[in-house]
Structure formats: structure tokens, C-alpha cells
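J.: Sequence and predicted structure are below.
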Amino acid sequence: MTNHRTGAAEQIAMRGLLGTLNDELGSPLAPEWERAFWAVPRHAFLPETVWLGDDLTTYARGTAPQTWLSTVYADAPLVTQINDGKDPGDGERWPSSSASAPSIVFRMLDLLRVHAGHRVLEIGTGTGWNAGLLAHRLGAENVTTIEVDPSLAIHAALALKHAGLEPRVISGDGAAGFPAGVPYDRIIATCSVRQVPRAWLEQTAPAGVILTPWETPWLCYGLLRLTVDGTGVASGWFSPHASFMLMRNQRTDLRIYRDVVRDEHVPAQSVTLLSPWAVTGDDWAAQFAVGLQTRTVWHTWHDNPGVDGVASRLWLAATDATSWAAVDWDGRTDERFTVWEYGPRRLWAEVEAAYAWWRQVGSPGPDRFGLTVAPHGQHTPWLDSPDQPVPSTG
């Protein structure tokens, strides 16, 4: 692995990012995290090649070092692996590991509220930078980090060693935690989950905290901070920040035409006055609320689907592939839309009900929602307090 020095160019880039962080977070980094920022430079953990943007533009350190450095020290997420590390050739490329935007990294570290002596388990080592920041703050002996991809785990362990920090790096399934190090005062995940693994609850000390990005099939968005009580129940609030890649063992690999829709399906036809963009557009609060209620429904857009009179089609499907729906826009009117629904669930009707409930209760943002996880695994989302559960449409 290349030994990344911290020279003048790196220091200038780091100073620029620090100013950006202080502006983005609304206040200067806490002194202990600023010391970690300088002692554990981000560029020492990033791979020689990174990818940026929806088109996965390649930035290679060897061919454009200044561009690579400015990219590394921008306050933006970077894709650090594609296709689970396999060469896609001329095929489809998709992100499989990333480095979070630095502002999100430090926002999460602040939300974690660590104190001297705390033992921390990190799920999703990635590049190792976050583990390095924690190890500098708490001591390497108090940090354990798990990475499902063996090659990423090796890269992170080497980067940490070169930085003079050697927390315990485990190659394995983060959903299982690491029982040998229990109990943990804090568990922090750098991948999103749709279900909080029971192992995390079991391995967290009473009054300990679990901080994880959240995702529903409808929307990947939000952070969830749970406090575990002495009975194994975890409860806490969402906050409206960030989207992360889903934990690998919770992925849903479904495609509309390959796995869901069949030629022999005969859908029911109806009309809706609810714009499909109201629940899939820029209003993340609406999408978040719809996702909490529908729970197992995902969607995708199909522009110019090749159907007469249809300019765009919104597809919906249940994650078990037993039900689907389509909402058609004719390209002319934004007041009425044709709906097609098939299967035991009427998915668009569920979305309409979820959206109507959200409007009825005042269109709350994610930070008014919370979640309680029982020891046996039941997840109960709520609005404002645990005694006000969010309705489930499915």
C-alpha cells in the first residue's frame, strides 16, 4: 500500500475541508474530533481510484493527483468500490462500497456521544477512516470494527497500521456483531439497515447507544439513534440526515420485468388524483413517512415505456414480488393518472392511504418519528412518542 504523506498540498486541502465542516455543521468541531481530524488524515485511507457522481466518474491518484486530492477533501461521498470488487468489464457498473461525506462522518460521531473508556463496535469498516477517528479518540484497544468484504478489511487494517492505530479489524458479517468483545457502550453502523439486527441489541450494554443509517424499500434516508434499556428493548429517534448503502445481507435484488410482472397478470384499472411525484419527488419528509407505513414496497420510474399514451410510468412492487402497481402519466394532464394494480395487495391504494395519513397529522418531518425494537425483533415506528404508533398499510 502507498504511504500517503501529509505535505503542504494535503494540509491546505485539509484546512479547506475543516472550514467547510464547521460551516456545514453549524459550529466548530469539538476539540477532540478536530485533533483526530488532523492526526488521522482522510487521504491516507482512500484507495488509489475512487468514483464520483451518478455516472461513477473515475478519479485516479496516479494519473491526476491534484484532482484526486481535491476530490478526497471535498465534503461529498465517494464510491471506493464497484461491483463488490469484481471487474464489470463492459457491463453495468454499480457502487458497492463508499466513503461517507466527511460532514456526515462527524455528525454521526457527535450523535454517538462517546466518552473516555467507552467500548465501540463499528459495523462497516470501509476505508477504515471512521475507525481511525474513533481509535484516536478512545484508544485502539476500545474499538472493534467489522467489514463483510475481506479485501476492504485488509486495506483498512493496513491503512490503520500505517497511521499508528490498530483497532481490532474483523472480516465478517456485521449483522452478527462480535460477541467476543461484548458488552459495547456504543454500536455505530456505516451502512443502512431495514431491520436492526437482534445481535446488536444483545451486545449493547444497558443505557448503551446504537446509531445506524436507516432505509425502507421506498426511501434510503435518515439516521436512527436507539438507546438500549436493561430489558433488551431499544427505542429512539430518527434524524433527517444522509443516505447510505444498504447492508449487504439485507439487499433486495428485484427487477420489475425479470422478477415481478408476468404476461399472464391481469391488473385492476382505476384512476387516482394523487400525483406520483408527490410521493417520489423532492419532498423527503413525505417519502420517509410513506416508507415507514408501507414498509415492504419499493418503486422505480420508467420514462417513455413504449405504451401508447403513456409518457412516464411509476412502478411499485412488494419485496416478496407477489404484488405490483403502475401509475401512468400521459404527458398532458397533472390532475388524473391511470392506475394498474395486481396481486393480493393494492399497493397504490396503500401509498395513497399513507400519504393521506401523513398530511392529516401535519406533514411531520423525519425528526418527529421514532422507533422501538423489541428483544424478539418486532419494529414499531411511532410519531412523537412510543404510545402513538405509525399505522401500517400492508
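T.: That came through, no problem.
J.: contacts and neighbour counts: CA atoms only from here.
T.: Noted.
J.: helix, strand or coil for Tyr221?
T.: Following DSSP: H, G, I helix; E, B strand; the rest coil, we place Tyr221 in the strand state.
J.: and it, how many neighbours does it have?
T.: Per other CA atoms under 10 Å, the neighbour tally for Tyr221 reads 24.
J.: Find the nearest non-adjacent residue to Arg119, please.
T.: Asn142 (4.7 Å; CA to CA, 6 or more residues apart in numbering).
J.: again, but for Leu46
T.: Of all residues not flanking Leu46 in the chain, Thr127 sits nearest, at 6.1 Å (CA to CA, 6+ apart).
J.: and that neighbour, how far is that from Gln287?
T.: 31 Å (CA to CA, to the nearest Å).
J.: Repeat that for Asp259.
T.: Distance, Asp259 to Gln287, by CA to CA: 24 Å.
J.: do the same with Val79
T.: Separation of Val79 from Gln287 (CA to CA): 25 Å.
J.: Show me the longest helix that occurs in this protein.
T.: Ordering each helix of the chain by length in residues (DSSP state H) puts helix 8-25 first.
J.: now stretch 387-394: how far from the chain's centre is it?
T.: Mean C-alpha position of stretch 387-394 versus that of the full chain (CA atoms, centre = their mean, to the nearest Å) differs by 23 Å.
J.: again, but for stretch 229-238
T.: For stretch 229-238, the separation from the chain centroid amounts to 20 Å (computed by CA atoms, centre = their mean).
J.: One more: stretch 199-210?
T.: Between the centre of stretch 199-210 and the centre of its chain there are 20 Å (CA atoms, centre = their mean).
J.: Show residues contacting it.
T.: Stretch 199-210 has contacts (CA atoms under 8 Å, 6 or more residues apart in numbering) with 112, 175-179, 182-188, 224-230, 232-234, 375.
J.: can you give me the end-to-end distance of it?
T.: By CA to CA, the extent of stretch 199-210 from end to end equals 11 Å.
J.: okay, pairing it with this:
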Amino acid sequence: MADHVHQGRPSHTGLGRALMTGGALTPDWLPAFTEVPRSAFLPELMWPFDMGAARSVPVSRSGDPESWLAYADADVPIVTQWDDGRHTGTEPGQMSTSSASMPSVVFRMLRALDVRGGHRVLEIGTGTGWNAALLAHRAGAGNVVTVEVDGAVAERARRALHAFGAPARMVHGDGFRGFPEGAPYDRIIATCGLRSLPFAWVRQSGPGGVIVAPWGTHYSNADAITRLVVAEDGRSASGAFAGPVEFMKLRSQRLPPVEHRAYVPDKVAVGEETTTAVTEEAFAGDRFGAGRFALGLRVPACVNLVAERRDGARPVWFYGLTDRSWACVMFRDGDAARVWQSGPRRLWDEAEAALAWWEERGRPGHERFGLTLTETGQSAWLDDPADSWEV
């Protein structure tokens, strides 16, 4: 690989130490972290997430090299494309559509993938190319294929991988279909959030192959890392989740924004009104918590939107995806929460029942839930794959 000046740089060394201390970076991945810096794959202009300001900020390498390098070596996500490439200028765009993930998330997923030297690896979603270069360092020359759907992103990654000397094969295409030409693979990893996993990835894996991907439901943007192991007969893949993450969604599985007026053309009061003893914390607490993830598993085809808190009140909305059913619960300081719902589905009743189901089972964390993928679809389960339901 090309010689890049990064060893001994204080910020790079400090990041590695922090990742090791936090458990994201394990000793077996330390050589790849040391030899393959994220900075070698980042563009001249990028938009790292500033934790203090709680927003993405533009940083140019030529204009502010010190800040550029500091962000490159920080455990923050960095947007590298807005609005599918239509964005121009230096200020952030409307929607982030390609990025370099937080290093802690990158190495958590690589740890779950359990790549060994000589493994054949397929990556879905090349992005900057950094992850592919890390995989190539670990698996060896000629063993990594990376697929990127966006032509401009693919070309930038191709140039970065070539300049660095990373021996990974770059393919411009739809990774949802996999890449049969390079199959079978020992390991498949996706770096985009999915709502439905393709069985093509199972077909392109060998028995015992591992598939790692961010997976979630349309209920929220919160994903969890799923780690599936392909069965010996190749007819299914199954495994438990390994903790929460949030990724940009696979382009073909993005949902358009909910049009509120299409559901509620008039005042909320047109719906059936009741009250509930459920607390605001249960629905508006930690957006990456296991409770919200569990609700997504138990309330299918539903989008949940938690509004900002204003004047001591917060509305939480539920929108059905198969019809125009909707529900709203209004949490207000000092009063019982008021509920309105309308349509064929009683979405609040479903959500309240799902919350009770989760609490009755001891509020299980992400790691107790799992996913099974077969040719006919995907199903979720709690503790036992035999006790599953379709998602």
C-alpha cells in the first residue's frame, strides 16, 4: 500500500487509544487501523458532525488543514455527499446521502464480521472506500469486492483506493443484488441501513457464511447491527442483533416524507379521543433505546414521529403505511396524556400493546432480539428463533 504519513500523528494515535479503551477496536484490527487511516479516503471538502454545535459543519482541507485532520481522526460521522449529488456550495444540503461512519461504529461492525486472512468478502456500499481498504488489509489482496450504487461516489472511491494501493475490486452497481461473479463469499457486510434483506446475499454465501448489516423497521430511523449466519443447507440465515446504530438507508428502501395532511386534513379532534397512563419517557425517551426498536418490530408498516417539546407539551404521531390510519398521543405536564386515533388500524392500541409486551418480558435489550432470513421473507424473534413473527 502507498506510504501515507499518519503513524505517530497525535490525533490518530489518540483515536486508536480511545477506540481500544471503549472496546470498539480489538487488538486483531489494530494493524489495519494503524496502516489504513480514514484521512486517506476523505474529500477536500467534507461535513463532519460537530458534537458541540449538534450539526454538520463544512471543513476544507486546503482552507483549514488542522481542523480537517482533527475531524478525520475524531470519532464522528462525516458527510461526504448531500442530496444524491445535486447539492452545490459549502453549506450542508437537505439530506445526507453518503458519508464516512464513526470509526467506533466501523470497527464494531468489523468485529461482528469476524474476517480472517483469505476470506472472500463482499461489501455493499463503498462510500469513501475506507472500509473496503480496511477489509483488504485484513483479508488480503484479491479477496474483497465492494459495490457502490452512486456513480460519482463510486468513482471517487475508486480513485482513493487506487491512490492508497488498497487491493479491493471496485464495482459500480446495485449491491442489493449482490455480485454473483465473485461468489461464494465467506463474509458480506452492508454499510447502509436496510428494511428488507435480500436472499441473494444468502445464495452468494457459503454454509457458515456471515452477513452483517444495519437493519431496522420503518417505525424509526434507528437500526441495529444484525449478524446472520448462513445455515449448512443454505436455505436460511439467522442470528441475534449486536447493538444500536443509525445509517443512511439503502436508496431503493428510503421512505418519502410523511405528508401529514394526507392523514389528518383537519384538526386532531376529528379522531376518536381517549386517555392513557403511558408516560412520555416510554415513547419519547432514548431514540436508540431497545424499547423503541422493539415497538418497531411489533407495530409493522408504521412510521412514528416524535415532535419537539414546546410549552410543556409533546405530540407523538403514528402513521400507517398500508392505509391512512393515524394516531396521536399528546403528553402534557401535569395532565393525563390524551390520545386520538382514526382509520381501519387502531395504531395507538397496537403501540400500547407492543409496549406492554416488551415490559412484560423484562424490557429485553437489542441482543435478545434476532432476525431470520429465508427465500420467502424475514422474521424477528426474541430469545428463540423458533418463536418468530414476520417483519
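T.: Right, received. Where do you want to start? Note that the structure is predicted; figures quoted are calculated from it, not measured.
J.: Compare Asp259 and Gln287 of the first structure and say which is more crowded by neighbours.
T.: Each of Asp259 of the first structure and Gln287 has its neighbours counted (other CA under 10 Å); Gln287 has more, 25 against 12.
J.: quick one: what's aligned to that one in the second structure?
T.: Residue correspondence to the second structure (TM-score structural alignment): Gln287 of the first structure is matched to Arg292.
J.: if I look at that match, how far off is Gly285 of the second structure?
T.: In terms of CA to CA, Arg292 of the second structure sits 9 Å off from Gly285 of the second structure.
J.: again with Trp82 of the second structure
T.: Distance from Trp82 of the second structure to Gly285 of the second structure, by CA to CA: 29 Å.
J.: hmm, back to that, ok, of the contacts of stretch 199-210 of the first structure, which come out buried?
T.: Buried members of these, counted by 16 or more other CA atoms under 10 Å: 112, 175, 177-178, 183-188, 224-229, 232-234, 375.
J.: Show me those residues that map onto strands.
T.: Using DSSP state E, Tyr184, Asp185, Arg186, Ile187, Ile188, Leu224, Arg225, Leu226, Thr227, Val228, Ala234 are the members of these that sit in strands.
J.: show me the contacts for the first one.
T.: By CA under 8 Å, 6+ apart, the contact list for Tyr184 of the first structure reads His118, Arg119, Val120, Leu121, Gln203, Thr204, Ala205, Gly208.
J.: Swap in 7 Å and give it another go.
T.: Counting by CA atoms under 7 Å, 6 or more residues apart in numbering, Tyr184 of the first structure touches Arg119, Val120, Leu121, Gln203, Thr204, Ala205.
J.: Pretty sure the third one sits against Ile188.
T.: Yes: under the criterion of CA atoms under 7 Å, Leu121 of the first structure lies in contact with Ile188, with a separation of 6.4 Å.
J.: Chain neighbours aside, what residue packs nearest to the match of Gln287 of the first structure?
T.: Phe283 (7.1 Å).
J.: Now find how far off-centre whichever helix or strand that neighbour is part of is within its chain.
T.: For Phe283 of the second structure, the element it lies in under DSSP states H and E is helix 280-284. Distance, stretch centre to chain centre, for helix 280-284 of the second structure: 22 Å (CA atoms, centre = their mean).
J.: same check, this time on stretch 97-105 of the first structure
T.: 10 Å.
J.: likewise stretch 348-360 of the second structure?
T.: 25 Å.
J.: all helices of the stretch 51-200 of the first structure, in order?
T.: Assigned by DSSP state H, counting those that start in this stretch, the stretch 51-200 of the first structure shows helices spanning 65-72, 102-112, 129-138, 150-162, 198-203.
J.: ok, the residue nearest to the spatial centre of the second structure to Ser96 of the second structure distance?
T.: Closest residue to the average C-alpha location of the second structure: Phe247 at 2.8 Å, with CA atoms, centre = their mean. The gap separating Phe247 of the second structure from Ser96 of the second structure is 10 Å, by CA to CA.
J.: Ser56 of the second structure now?
T.: Distance, Ser56 of the second structure to Ser96 of the second structure, using CA to CA: 10 Å.
J.: just Pro27 of the second structure next, same as before
T.: 32 Å.
J.: The longest strand seen in the first structure against the second structure, how far on average?
T.: The longest strand of the first structure (DSSP E) is strand 204-215. By mean CA distance after the TM-score superposition for the first structure, the fitted strand 204-215 of the first structure averages 0.9 Å away from its aligned residues in the second structure.
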